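Colleague: Have a look; sequence and predicted model below, questions after that.
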Amino acid sequence: MLEQLQRDGVLRVSDLTDALGASTVTIRRDIAQLASEGLVRRVHGGVALPDGGSERDDPDTSTIGMLVPSLDYYWPHVARGAEEAARELDLRIVLRGSSYETEDDRPQLARLVDQGVDALIAAPRMDVPTAQRTIEWLAGLGIPVVLLERTATAGPHHAHLESVVTDHAQGAGMAVRHLTGLGHTRVGVVLASASPTRPHVRRGWLEAATELGLDVSDTVDTTVPDARSPDCRTAVDKALDRALATGTTALLVHADAEAITLVQRCEERRIAVPGDLSVIAYDDEVAGLFSPALTAVRPPRRSIGRAAVRLTADRLADPRRPTHRLVISPSLRIRDSVARPR
């Protein structure tokens, strides 16, 4: 590689894979090693000698590949935040959408790498058998990788990958504390079963309730199918039956669609919201548009995207900096669906 650089000055990764008969991952790993030794400079899509510039390492051509699991809920706000930060830093985002049903995100990530991106921002699925193999592969790419709303470790020493996440547990705790501040002593939780955010929200609910001395053994603690599922209505009815039987007067519901389904079912069953049952939604995508407008925990979606791009840019500028893991707090938006218990 160094011999070819002495001759040509700048080389693309694709040129090196053809010339040396090595994989893209191997070439990028070697470039990272040589760059850490000060022997080469990374440039967009390739490598150059450390002395002398080239139009290819102009910062406005640096490209970040970004893979998110959805382009129609939650993640568009994250992507817009990333685009805003990229424009400010003269970077370019190549956005790709995956799916919560995808068993393996690696093929899409590999295509981004093959296109010559300089870094990756990704929210891979962590609940599939291929998850750890994908994480190990990402850790060995030789380019900056930042996880979005995910945390993971790789290698024999379980080194952390860089990440930006929302403190969902804190958000749930804020909701519980607001409800107890109004006088509620039985606060339950209803969670969308398929959401990767579910365990964090439940943990925050449980920790806050325990700290506040609430009895969670005799309240609502359940999951429901996606609001689009025909089984969701039945599951919501069971949750409401449990609330009535246990004297539960407030519920934290993730996500918005499931919260709206629950409140609509309350109307049909003549359960007054917030008179008989206070409800706080978690996500705040459309909670404020409903009637009554739902009090909701709002994750910092746009800030998450912005922070991920800035973290990536810092890593591109200084490959030797320590690993950074950022945690950003959500906010609580008070609206019309909570009140003091009767």
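Modeller: That came in fine, so what should we check first?

Colleague: Please count neighbours and contacts with C-alpha atoms only from this point.
Modeller: Noted.

Colleague: residues touching A293, list them.
Modeller: A287, R335, D336, S337 (Cα atoms under 8 Å, 6 or more residues apart in numbering).

Colleague: Would you check that the second one makes contact with F290?
Modeller: No - contact status for R335 versus F290: not in contact, 10.5 Å apart, counting by Cα atoms under 8 Å.

Colleague: Mind jotting down where the helices sit in the stretch 101-250 of the chain?
Modeller: According to DSSP state H, counting those that start in this stretch, the stretch 101-250 of the chain carries its helices in the segments 106-114, 131-139, 168-181, 198-211, 232-246.

Colleague: Just the buried residues of the helix or strand that the longest one is followed by, please?
Modeller: To tie it back to what came earlier, the one meant is helix 232-246. Sequence-wise, the next helix or strand downstream of helix 232-246 (DSSP states H and E) is strand 250-254. Residues of strand 250-254 classed as buried: A250, L251, L252, V253, H254 (neighbour count, 16 or more other Cα atoms under 10 Å).

Colleague: before we go on, here's another structure to hold up against the first:
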Amino acid sequence: MLPAERRARVVELLRRDGVVRVHELAVRLGVSAITVRRDITRLAREGVVRRVHGGATLELPATAPTSGGRASGAVTGAVVGLVVPSLVYYWPDVVRGVREAADELGLRVVLRGAGYAPDDELRQLGALVDSVGVDGLLVAPTTTGSQGAALVRWLRSAEVPVVLLERDSGDPGLGLLESVVSDHRLGAASAVRHLAELGHRRIGLCASASSPTAPHLRRGWRRACDELGLELDGVPEVTTCDHRDPDWSRQLDALLDRCRESGTTALLVHSDPEALALVQRCQERGIVVPGALSVVTYDDEMAELCDPPLTAVRPPKAAVGRAAVALLAARLRAAGGRPVHRVVVQPELITRGSSAEPAPVG
């Protein structure tokens, strides 16, 4: 049976039975379940059918009202799978943006958390496609290591549209995948410029080794320092362990010692827990913030609760979620020929009490 004939047969069975399951179709048509899912995906993109849990049903006419009172189009009623690496830090605001945009379009979101583990991410994504029957995926994947490479290969060959969250599809390894990212390089640069305008000439960087954001922050920090002619010789540029790691206290003291020895008067710290711990350690050691050391944190999840409240760079987390839904909806509507889109959203600098002019020398 030719592919076009096979898809016509799928539509015929839907008209007769109302709803069909992937495995039932595979048996009837004598093909694999993967082939059936690809046929359903194509028919769904053409607006002929609608994917449901484990199978498909005929799409409602565009003029027919849905149960929520909306007119059903090519997107309304679609199911979106959302996989994020954390449900407790940074990502809740992204999820909120996704939910708000999905509600406006009449989409249903199925959320999964995967804990920065590529094998778990792959398992969750496979279940969303094969068992839940989602129409598209929003995901912040781990892309490093052999497991990350396997996950990227899976995403590039996925049967449904994929939009990356806070992962740059400009990386050749990610292929032609749509993406929405915060411009972390610009965010880091804005922190450096703020501190330089206050008069700081030696501005250090403390980035978390476990975060995929760290390389972008480092590039933005270094580029801004170069453009502003700031001194880098001896200035701390450190990658630290997680603040919960047993070695964190030692690394923190070593960083503060390097600031004192090098005459560094300001630090950009990623992320908020590390910045809060650093300020607390400064207080224990009699280092006045911002008098002796100005601190700018990156993320702004809990920065205003510090004493003093921390100046922070705030990535547009909810806006990233909303933009990702808009990209996915546009991809679901497109019958073909739509170019790959990469959306970059600008972070915001929030000035608070942890940054000030450097103390006079002597």
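Modeller: It's in. Everything numeric here is computed off the predicted structure, so don't read it as measured data.

Colleague: Could you dump the helices of the stretch 101-250 of structure 1 into JSON lines with distance to T63 of structure 1 and mean neighbour count added?
Modeller: Formatted as JSON lines, these follow (distance: least, Cα to Cα, whole Å; neighbours: other Cα atoms under 10 Å):
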{"stretch": "helix 106-114", "distance to T63 of structure 1": "10", "mean neighbour count": "16"}
{"stretch": "helix 131-139", "distance to T63 of structure 1": "17", "mean neighbour count": "18"}
{"stretch": "helix 168-181", "distance to T63 of structure 1": "30", "mean neighbour count": "22"}
{"stretch": "helix 198-211", "distance to T63 of structure 1": "32", "mean neighbour count": "19"}
{"stretch": "helix 232-246", "distance to T63 of structure 1": "42", "mean neighbour count": "17"}
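
Colleague: Distance to T24 of structure 1 added to the ones you listed, as JSON lines?
Modeller: Conversion of those to JSON lines gives the following (distance: least, Cα to Cα, whole Å):
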{"stretch": "helix 106-114", "distance to T24 of structure 1": "7"}
{"stretch": "helix 131-139", "distance to T24 of structure 1": "12"}
{"stretch": "helix 168-181", "distance to T24 of structure 1": "36"}
{"stretch": "helix 198-211", "distance to T24 of structure 1": "36"}
{"stretch": "helix 232-246", "distance to T24 of structure 1": "46"}
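
Colleague: Quick check: which of those helices is nearest to V190 of structure 1?
Modeller: Nearest to V190 of structure 1, of all the helices of the stretch 101-250 of structure 1, is helix 232-246, at 7.5 Å by Cα to Cα.

Colleague: What lies in contact with that closest one?
Modeller: Taking Cα under 8 Å, 6+ apart as the rule, helix 232-246 of structure 1 contacts 188, 190, 218-220, 222-227, 249, 261-262, 265-266.

Colleague: and with 10 Å instead?
Modeller: Here helix 232-246 of structure 1 makes contact (Cα atoms under 10 Å, 6 or more residues apart in numbering) with 186-190, 192, 217-227, 248-251, 258-259, 261-263, 265-266, 269, 271, 276-277.

Colleague: again, but for stretch 20-28 of structure 1
Modeller: Residues from elsewhere that reach stretch 20-28 of structure 1 (Cα under 10 Å, 6+ apart): 1, 13-18, 29-34, 42, 45-47, 110, 113-114, 116, 118, 137-138, 140-143.

Colleague: Now restrict those to buried residues only.
Modeller: 13-14, 16-17, 29, 31-32, 34, 42, 45-47, 113, 116, 118, 138, 140-143.

Colleague: R233 of structure 1 -> structure 2?
Modeller: Here R233 of structure 1 is matched to S249 in structure 2, going by TM-score structural alignment.

Colleague: Show me what counts as buried in the longest helix seen in structure 2.
Modeller: Identified as the longest helix of structure 2 according to DSSP state H is helix 317-333. Across helix 317-333 of structure 2, burial judged by 16+ other Cα under 10 Å covers 317-329, 331-333.

Colleague: H44 of structure 1 contacts V13, doesn't it?
Modeller: Yes - taking Cα atoms under 10 Å as the definition, H44 of structure 1 is a contact partner of V13 at 9.4 Å.
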